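Chemist: Any chance you can model this:
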Amino acid sequence: MWGDYQAHGWGWMLFGGIHMLLFWLLMVLLILALVKWLKGSSDSEKRDSREALAILDERLARGEIDMETYRKLKQELQQR
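Modeler: The predicted structure follows:
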């Protein structure tokens, strides 16, 4: 009787330990994903701003907008 109980007890303890490791691994991965997501949002805003300035430069070079409009739009983009 005791031999069967001990065998099952060790099995459940090992199974619980694996679950605890998986739980903490999941928590660490969630925290890392959150940090990456928060950091990535600011990087994408900077990239979007650089792309917008490049488009503005191209429009000025093609003569689609005049210098006054260029300065006004550039100032608005840089304030964001």
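Chemist: CA atoms for contacts and neighbours, from now on please.
Modeler: Noted.
Chemist: Burial check on residue 64, number of neighbours?
Modeler: 11 (other Cα atoms under 10 Å).
Chemist: what do you get for the one 3 residues further on?
Modeler: Burial of residue 67, expressed as a neighbour count using other Cα under 10 Å, amounts to 10.
Chemist: Also this sequence, please, to line up against the first:
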Amino acid sequence: MFWYVHGIGGWGWLAMSAGMIFFWAAIIALGVLLYRALARPGGSSDRADDRPLEPAPERILAERFARGDIDEDEYHRRLTVLVKTTGGVPRPGRQ
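Modeler: Coordinates of the predicted model:
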């Protein structure tokens, strides 16, 4: 009935304890990495929308004009230069 008289000994208990700690650490690390990948504030790099990550130059210029950093003449002059160099037209709502 008691054929297994020699238990696993001290090193066996140590190995099992270390194994259990490593197992749960790996599970927790996997959960944290998965959470960080899915809850990223900027989303993934394969964004469906085409919004730029940086504000448009026209928007920066409009903000400087609104703050009073530049006057109206300078605003229109710089906006004209932006339109000529980028080859586009200023977008409505961005002036």
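Chemist: Work out the TM-score between the chains.
Modeler: TM-score of the superposed chains, computed with TM-score structural alignment, normalised by the length of the first structure, equals 0.52; 69 aligned residues with a Cα RMSD of 3.7 Å.
Chemist: OK, contacts around residue 28 of the second structure?
Modeler: Residue 28 of the second structure makes contact with no residue under the criterion Cα atoms under 8 Å, 6 or more residues apart in numbering.
Chemist: I misspoke; the intended subject was residue 88 of the second structure.
Modeler: Residue 88 of the second structure neighbours (Cα under 8 Å, 6+ apart): none.
Chemist: helix/strand/coil for it?
Modeler: Following DSSP: H, G, I helix; E, B strand; the rest coil, residue 88 of the second structure is assigned to coil.
Chemist: where's the residue most central in space within the second structure relative to residue 52 of the second structure, distance?
Modeler: Taking Cα atoms, centre = their mean, the centroid of the second structure lies closest to residue 42, which sits 4.3 Å from it. According to Cα to Cα, to the nearest Å, residue 42 of the second structure and residue 52 of the second structure sit 12 Å apart.
Chemist: Likewise for residue 32 of the second structure?
Modeler: From residue 32 of the second structure to residue 52 of the second structure the distance is 29 Å (Cα to Cα).
Chemist: Tell me which of the two has more neighbours.
Modeler: residue 32 (12 against 7).
Chemist: Report the contact partners of the more buried one.
Modeler: Contact analysis of residue 32 of the second structure by Cα under 8 Å, 6+ apart lists nothing.
Chemist: That one maps to what in the first structure?
Modeler: Using TM-score structural alignment as the criterion, residue 32 of the second structure maps onto residue 29 of the first structure.
Chemist: again with residue 79 of the second structure
Modeler: In the first structure, residue 79 of the second structure lands on residue 65 (TM-score structural alignment).
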